[in-house]
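> output the structure for:
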Amino acid sequence: MTTLRPGDPAPILVMATPEGETRIEAPATPMKPTVLAFFKAECTTSRLILPCLERLYQAYASENWRLLGVSQDDPETTQTLRQSLGLSFPIAIDYAFQSSTAYRLTHVPTWFLIDPHGIIQKISVGFVREDLEFLSQQIARHLGQEPIPITQDRDPAFRPG
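Here you go, the predicted model:
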């Protein structure tokens, strides 16, 4: 959960690279929608949603949108998770939970769809199949492509975070 709502400006991100360098950045990218996905390695729902986000990343491989995973774990745990799930999309470390606090998170996984002007368009908490397919449709529409399903038949319709 979060108290942020669609239409709110997306907060600034304070993250660390896997190498430990602190980075502050605006979530908006000119001309590109951004998907921020907060997760934690020990969360089974996070482990369910991350492969769907990887399929999204692979299906719409393009410089015209951005996916950023935001891990609430240390770099070693994050790297182990990345390898075990075969994740190739960029992941940053939530330095001292500053970004999670700025985004007012109470549960993970939570993802945000942010427009190029830094305005939150969609928020989804937990695993919500319908929301993930909506996300795929929005990225496809932005790229002028046909949407590709990113969830699988065996995935539940909903699982809380």
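> CA atoms for contacts and neighbours, from now on please.
Will do.
> mind listing the strands for this protein?
13-16, 22-25, 34-39, 66-71, 91-93, 110-114, 120-125, 127-128, 158-159 (DSSP state E).
> let's see this one next to it:
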Amino acid sequence: MGKSKKKRSIIRFTVLFAIVCAIGYTIYANAASEQGAVKVGEPATNFALVDLEQERFELGQNQGKGVFINFWGTFCEPCEREMPYIENAYEQYKDEVEMIAVNVDEAPLTVQSFINRHGLTFPVAIDERREVTRAYGIGPLPATILVDEHGIVQKVHTGAMTEEMVHEFFQSIVPDA
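As a prediction, the model looks like this:
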């Protein structure tokens, strides 16, 4: 009887300890993810990256135009699925909306091969040090940030997009005439 009580006490303690650890981790993870996260209605964090065509893209120099920012990776299946949708919308809206696809820290050759394979024509930059990714609080990929012509974040979307969503997102940041 004594061994059984001791065994139950150890099991209870272990379960309680695991629950406390899980709650602690959840609180920590939520607090950490909020640190760099952009918020709808607030000014977008300025950044500058050089795309694969060696053109400098600086968010702050796009006042007067909406900006579609897509964070992605070649390893990300949802990212790959939405690329044709983004390409089509880019072709339709490129005179009214700026677009930058920010690859999260992959080798330039890998990224260029992906671009060639999919026939992408929109600007793609690699966030080699993940500085922009961290500044925007990006976690899972894909992630899309919509910035209006005044530099204000209008939408933060994490996860895959349908073709309809991509077109709606581009349309939503076309500046009023």
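> where does the TM-score land?
After superposition, the two chains reach a TM-score (TM-score structural alignment, normalised by the length of the first structure) of 0.75; 141 aligned residues with a CA RMSD of 2.6 Å.
> turn the strands of the first structure into JSON lines, columns for mean neighbour count.
Output for the strands of the first structure, formatted as JSON lines (neighbours: other CA atoms under 10 Å):
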{"stretch": "strand 13-16", "mean neighbour count": "22"}
{"stretch": "strand 22-25", "mean neighbour count": "12"}
{"stretch": "strand 34-39", "mean neighbour count": "24"}
{"stretch": "strand 66-71", "mean neighbour count": "22"}
{"stretch": "strand 91-93", "mean neighbour count": "25"}
{"stretch": "strand 110-114", "mean neighbour count": "24"}
{"stretch": "strand 120-125", "mean neighbour count": "20"}
{"stretch": "strand 127-128", "mean neighbour count": "22"}
{"stretch": "strand 158-159", "mean neighbour count": "15"}
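> which one, of those strands, ends up nearest to residue 3 of the first structure?
Residue 3 of the first structure lies closest to strand 120-125 among the strands of the first structure, at 10.4 Å (CA to CA).
> and residue 34 of the first structure, what does it touch?
27, 28, 65, 66, 67, 68, 112, 113, 114, 115, 116 (CA atoms under 8 Å, 6 or more residues apart in numbering).
> residue 17 of the first structure: which of those residues is nearest?
residue 68 (11.9 Å).
> against residue 30 of the second structure, how distant is the aligned partner of that closest one in the second structure?
If you follow residue 68 of the first structure across to the second structure using TM-score structural alignment, you land on residue 100. Going from residue 100 of the second structure to residue 30 of the second structure by CA to CA, to the nearest Å gives 28 Å.
> give me the nearest residue to the most centrally placed residue in the first structure, chain neighbours excluded.
When CA atoms, centre = their mean is applied to the first structure, the residue found nearest the centroid is residue 37 (1.8 Å). Nearest non-adjacent residue to residue 37 of the first structure, counting by CA to CA, 6 or more residues apart in numbering: residue 111, 4.2 Å away.
> so what corresponds to residue 11 of the second structure in the first structure?
By TM-score structural alignment, residue 11 of the second structure lines up with nothing in the first structure.
> meant to ask about residue 159 of the second structure
With TM-score structural alignment as the criterion, residue 159 of the second structure lines up with residue 126 in the first structure.
> the residue nearest to residue 37 of the first structure matches what in the second structure?
Match for residue 111 of the first structure (TM-score structural alignment): residue 144.
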